[in-house]
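J.: Okay, structure incoming, though there's no sequence with it:
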């Protein structure tokens, strides 16, 4: 599936739903399957930081990246959680999905897709967790957090093994 052959989140819709948060965003270039994650992020972050401003949302290496101005820990954890969960959520439809990484030597976009929206070729690539920091994030003060699927939250943790 070529990169832009599915519906994308429209900035105007986010501006209407979250006045002030996306008004000055450069762009929002992710699939509508991640709309629930964007909403969850904003609804979770705003109570911590009512001045939250999002500059852009895009896909990179099959996961969502959110650029925003917030020094507030609760909002930063909401951002980290949304970005991490995007690697388990189909960008096309929002169903559970997997990061589809092309085999070595194959030049193709990494994508997070469910089996229904992955092409036969993409389904053959297999699925897996990504790298030694999978599910982890570090805050500006040096504290590490990891995503806990049971509680659907970012919880304090030890650094990944490579950082101990």
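T.: Cool, got the structure. As the structure is a computational prediction, the values presented were derived from the model and not from experiment. Residues are numbered from 1 along each chain as shown.

J.: can we go C-alpha only for contacts and neighbour counts from here?
T.: Noted.

J.: Can you give me the first-to-last residue distance of stretch 14-29?
T.: For stretch 14-29, the separation between the terminal residues is 12 Å (C-alpha to C-alpha, to the nearest Å).

J.: try this one side by side with the last:
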């Protein structure tokens, strides 16, 4: 069974580039314990790193937690930053959205990738009752994300 697994890895890795960008912090085997233990980026080393990752099943943990050379700056990390910001600033966001502008409205617009914080604030003011209807930070954030993806002004401003 091990020979089949290693042969499969050799075939899979043969098609991958020998050098993966240094900014990724890992080679062709991907992030995980193998990337931490085996830093060299030669094919044979990457096969060993992939084997370590495969047998220990640690890549999922690394990706979920941002450890083991796995990066978490993707969508889930951005959503987590938005969630933390909204939870910490919920009542102040509610006050600022009632006015249609404010420092926290601008910060949330930025966290959501929106360049035009004024349009973001105007939409928030127009949809205030709907956005804050359930009176919870998570509900507000879900509804705001929905508005950002469905409102024509925000779609162009937020690059969605």
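T.: Nice, thanks for sending it over. None of the values given here were measured: they were computed from a predicted structure.

J.: What would you report as the TM-score here?
T.: Remark: TM-score between the superposed chains equals 0.24 [TM-score structural alignment, normalised by the length of the second structure]; 63 aligned residues with a C-alpha RMSD of 4.6 Å.

J.: ok, now which ones touch residue 27 of the first structure?
T.: Contact partners of residue 27 of the first structure, counting by C-alpha atoms under 8 Å, 6 or more residues apart in numbering, are 11, 55-58.

J.: need the helices for the second structure, in chain order.
T.: Counting by DSSP state H, one finds helices in the second structure at the ranges 2-14, 33-37, 43-56, 59-65, 75-99, 103-111, 117-126, 128-131, 137-150, 152-158.

J.: surely residue 148 of the first structure meets residue 154?
T.: Yes - the criterion here is C-alpha atoms under 8 Å, and residue 148 of the first structure meets it with residue 154 at 6.0 Å.

J.: So between the two, which is more surrounded?
T.: Shown here are residue 148 of the first structure and residue 154; by other C-alpha atoms under 10 Å, residue 154 has more neighbours (21 against 14).

J.: what helix or strand is that one on?
T.: Taking DSSP states H and E as the criterion, the element that holds residue 154 of the first structure is strand 153-157.

J.: Residue 123 of the first structure contacts residue 100, correct?
T.: Yes - using C-alpha under 8 Å, residue 123 of the first structure is in contact with residue 100, at 7.4 Å.

J.: Mind checking which of the two has more residues around it?
T.: Of the pair residue 123 of the first structure and residue 100, residue 100 is the one with more neighbours under other C-alpha under 10 Å, namely 26 against 18.

J.: and the gap between the residue nearest to the more buried one when sequence neighbours are not counted and residue 56 of the first structure?
T.: Once flanking residues are discounted, residue 100 of the first structure sits nearest to residue 111: 5.2 Å by C-alpha to C-alpha, 6 or more residues apart in numbering. Distance, residue 111 of the first structure to residue 56 of the first structure, by C-alpha to C-alpha: 19 Å.

J.: and if you look at residue 99 of the first structure?
T.: Distance from residue 99 of the first structure to residue 56 of the first structure, by C-alpha to C-alpha: 22 Å.

J.: List the buried residues for the longest helix along the first structure?
T.: Counting by DSSP H, the longest helix found in the first structure is helix 73-86. For helix 73-86 of the first structure, the neighbour count (16 or more other C-alpha atoms under 10 Å) marks 74-86 as buried.

J.: so it versus strand 153-157, what angle?
T.: Interaxial angle of helix 73-86 of the first structure relative to strand 153-157 (axes from the mean of the first three to the mean of the last three C-alpha atoms, to 10 degrees): 110 degrees.

J.: now for helix 73-86 of the first structure, which elements pack on it?
T.: With contacts defined as 3 or more C-alpha pairs under 8 Å, 6 or more residues apart in numbering; DSSP states H and E, helix 73-86 of the first structure has these neighbours: helix 35-45, strand 63-69, strand 153-157.

J.: got the angle between the first one and strand 63-69?
T.: Going by the same axes, to 10 degrees, helix 35-45 of the first structure is angled at 30 degrees with respect to strand 63-69.
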